[in-house]
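1. Give me a 3D structure for the following:
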Amino acid sequence: TWATFWFVLPFVVTYPLQLVLVRRPEWRHLLHSINRNWAKFSILMWGVPLDIVRENTKPIPQPCIYVANHGSYIDILVLFYTIPGFLNMMGKDALVKFPLWGPIFGKTYIPVNRRSVVSRGRAFAQAKQGLLEGRPLALFPEGTIGPKPGEELQPFLDGAFQLAIATGVPIVPVSMPLNHKFMPSVAGLRVRHAALRVVFHEAIETKGLTQDDVPALKAQAMAQIADDFVPEGRGIPGPSTWR
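-> Below is the predicted model:
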């Protein structure tokens, strides 16, 4: 299909270079730059509008932890597109099993099996080290795509908020209320010509907080994200003839 072609083409063209860059940790910021431009190119060639709203009135302190709702497989691309710099991404370990790109994801970002205590601990340590080195982190605290994206949030897991307090970095809530209208999480790959939207909220400072403040911090982030859900984001779209 048209959408698949413009997603796969940049990867095929850059894959040999990615194989070289992934071999050395000091080159992986270049690898992320390739992934970021891959995301930008694909979204541009799909011809879908991307509405970027930055509600922050001052620059977002760095490093920070971006916490976003998760409603579509395109969410990672949208975050790569809209967040500058050498972003660290935490995602489910199933991504490592993707053909060709999976091992690259596993070495450049942070895969995690949320059912494994060992995997969660390793991911927490990797993310903490990245933050201490100045590398911002993005993740989906819902842990998975819920049954009603754009309508209801799944309960947030504690990890992102515990990590933010442990390192003293701010939390930045990110809302993506419409992405599932473009690429819903359904059997098979289904895409529609539908607008994308991402909203960056003001950073929430965590300095001076303790782990006892995790529930309140989590509730504040959830409320800000859910506040951006709109009526046109309700429901999972049906099949489309758009290719």
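2. C-alpha only now, for contacts and for neighbours.
-> Fine.
3. center of the chain - which residue?
-> residue 76 (4.1 Å; C-alpha atoms, centre = their mean).
4. if I look at that one, how far off is residue 109?
-> Residue 76 sits 12 Å away from residue 109, going by C-alpha to C-alpha, to the nearest Å.
5. helix or strand for residue 28, which one?
-> Residue 28 belongs to helix 28-46 when elements are defined using DSSP states H and E.
6. Run the angle between the helix or strand just after that helix and helix 28-46 for me.
-> Sequence-wise, the next helix or strand downstream of helix 28-46 (DSSP H and E) is strand 50-54. Going by axes from the mean of the first three to the mean of the last three C-alpha atoms, to 10 degrees, strand 50-54 is angled at 130 degrees with respect to helix 28-46.
7. Pull out the buried residues from strand 50-54.
-> Buried residues in strand 50-54, counting neighbours by 16 or more other C-alpha atoms under 10 Å, are found at residue 50.
8. what does it contact?
-> Under the contact criterion C-alpha atoms under 8 Å, 6 or more residues apart in numbering, strand 50-54 has outside partners 82, 195-201.
9. repeat that for 10 Å
-> 43-44, 60, 78, 81-82, 174-176, 179, 194-202 (C-alpha atoms under 10 Å, 6 or more residues apart in numbering).
10. Please apply the same query to stretch 20-40.
-> 6-11, 14-15, 17-19, 41, 43-44, 74, 76-88, 103-109, 135.
11. Okay, strands next: where are they in the protein?
-> 50-54, 65-68, 88-92, 110-112, 137-139, 171-175, 196-200 (DSSP state E).
12. Take those strands and write them to CSV, including distance to residue 1.
-> Output for these, formatted as CSV (distance: least, C-alpha to C-alpha, whole Å):
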stretch, distance to residue 1
strand 50-54, 21
strand 65-68, 29
strand 88-92, 26
strand 110-112, 29
strand 137-139, 29
strand 171-175, 28
strand 196-200, 19
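13. between the helix holding residue 28 and strand 196-200, how many degrees?
-> Using the same axes, to 10 degrees: helix 28-46 against strand 196-200 is 140 degrees.
14. Would you indicate which residues of helix 28-46 are buried?
-> 28-36, 38-43, 46.
15. Now show me the structure for the sequence below, then we'll compare the two:
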Amino acid sequence: MKKSLLKIYSAYGLLVFGLTFLILLPFFLLAIFVKPLESLAAPLNHIWARIFFFFLFLNRTKVRFEEKLDSKQTYIFCTNHNSYLDIPTVGLIWHNFKFIGKASLRKVPLWGYMYSRLHILVDRKSMRSRHTSWIAVTQAIQEGFSIIFFPEGGIVSKNPPQMASFKEGSFRIAVEEQIPIVPATIHRNHILLPDRMPLTMHPGIVSMKVHKPIWPSGTGDEAIKALKGQVRDTIEKELEQFYSNEG
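-> Sure thing, here's the model as predicted:
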């Protein structure tokens, strides 16, 4: 697609993002201010993602599950992260979850307020912020929410789809709370919306594979290390297989 058309498509994508958010905003506000309705946030995220991709002509989304997830089970979802498009992509998973996101997202007008009230933000440079977010995560889990982590700690890989090193926080929580981690592999988002300025959208197919849950085996540092290795290996093998088939 020509650069001029990509600029128009990117501007259109930003418009779709804003308009769909504003349409759903009253319902998000209900989830924020009416505590019993807080669980509405996850279905709203799913609806928003579906509408967003539909109007971007990315409605040919391919989300594959290795096995059906238990709607009553609390999980920690861990996925690779190379694009801002990953957030709505993960929203395609129908489950009651909260995101862990960077504190800088709070600066996004209006949307940042909604995100910070319904999800959990962390400033990784601040020990106090990390401690506060840890408490918030454990409380959310006790309330029955699943948690979505990007274990690389943000969009940090210099050579996507290769992944950066994983932080251990999500795996430590899984071990301490003895809940399973669900790895998820996002395939093409670094091509559809590369992390380069100016942000430029490209048409294509959104593709994600949600893997089988992996339960912690034991407790302590060795169990954390083993779980982190299993999750990373699962995502890396899926990426290798996907791109070998694409080639």
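16. For residue 188 of the first structure, find the nearest of the strands of the first structure.
-> strand 88-92 (19.0 Å; C-alpha to C-alpha).
17. Where in the second structure does the closest one align, residue-wise?
-> Mapping strand 88-92 of the first structure onto the second structure (TM-score structural alignment) gives residues 98-102.
18. List the contacts of that stretch.
-> Residues outside stretch 98-102 of the second structure that contact it (C-alpha under 10 Å, 6+ apart) are 39, 41-42, 76-77, 87, 90-91, 115-116, 118-124, 133, 136-137, 140-141, 145-151, 153-154, 170.
19. Quick check: that stretch compared with the first structure, mean distance?
-> Superposed on the first structure, stretch 98-102 of the second structure shows a mean distance of 0.6 Å to its aligned residues (mean C-alpha distance after the TM-score superposition for the first structure).
20. How far off centre is that stretch?
-> Relative to the chain's own centre, stretch 98-102 of the second structure is displaced by 8 Å; criterion: C-alpha atoms, centre = their mean, to the nearest Å.
21. isn't residue 194 of the first structure right up against residue 182?
-> Yes. Counting by C-alpha atoms under 10 Å, residue 194 of the first structure touches residue 182, with 4.9 Å between them.
22. higher neighbour count, these two?
-> residue 182 (21 against 17; other C-alpha atoms under 10 Å).
23. isn't residue 100 of the first structure right up against residue 8?
-> No. The pair residue 100 of the first structure / residue 8 is not scored as a contact, 11.4 Å apart, by C-alpha under 10 Å.
24. Neighbours of residue 243 of the second structure, how many?
-> Counted with other C-alpha under 10 Å, residue 243 of the second structure comes out at 12.
25. list the contacts for it?
-> Here residue 243 of the second structure is in contact with 161, 187-188 (C-alpha under 10 Å, 6+ apart).
26. Repeat the analysis, applying 7 Å as the threshold.
-> Contacts for residue 243 of the second structure (C-alpha atoms under 7 Å, 6 or more residues apart in numbering) come out as none.
27. distance of it from residue 187 of the second structure?
-> In terms of C-alpha to C-alpha, residue 243 of the second structure sits 8 Å off from residue 187 of the second structure.
28. cool, residue 230 of the second structure as well?
-> Residue 230 of the second structure is 19 Å from residue 187 of the second structure, by C-alpha to C-alpha.
29. Ok, residue 78 of the second structure next?
-> For residue 78 of the second structure, the distance to residue 187 of the second structure - C-alpha to C-alpha - is 14 Å.
30. Which one of those two is surrounded by more residues?
-> Under the criterion of other C-alpha under 10 Å, the comparison of residue 78 of the second structure against residue 187 puts residue 78 first, with 25 against 22.
31. And the more buried one? What does it align with in the first structure?
-> Match for residue 78 of the second structure (TM-score structural alignment): residue 67.
32. Any figure for the gap between its match and residue 25 of the first structure?
-> Distance, residue 67 of the first structure to residue 25 of the first structure, by C-alpha to C-alpha: 25 Å.
33. got it, and residue 90 of the first structure?
-> For residue 90 of the first structure relative to residue 25 of the first structure (C-alpha to C-alpha), the value is 17 Å.
34. follow-up on the earlier one: among the contacts of stretch 98-102 of the second structure, which ones are buried?
-> 39, 41-42, 76-77, 87, 90-91, 115-116, 118-123, 133, 136-137, 140-141, 145-151, 153-154, 170.
35. Residue 90 and residue 25 of the first structure: which is more packed in?
-> Using other C-alpha under 10 Å, the more surrounded residue of residue 90 of the first structure and residue 25 is residue 90, with 23 against 12.
36. residues in contact with stretch 147-158 of the second structure?
-> Outside stretch 147-158 of the second structure, the residues that reach it (C-alpha under 7 Å, 6+ apart) are 75-83, 97-100, 163-167, 170.
37. what do you get if the cut-off is 6 Å, keeping everything else the same?
-> By C-alpha atoms under 6 Å, 6 or more residues apart in numbering, the residues outside stretch 147-158 of the second structure that reach it are 76-79, 81-82, 97-100, 163-167.
38. In the second structure, which helix is the longest?
-> The single longest helix within the second structure, with elements called by DSSP state H, is helix 3-33.
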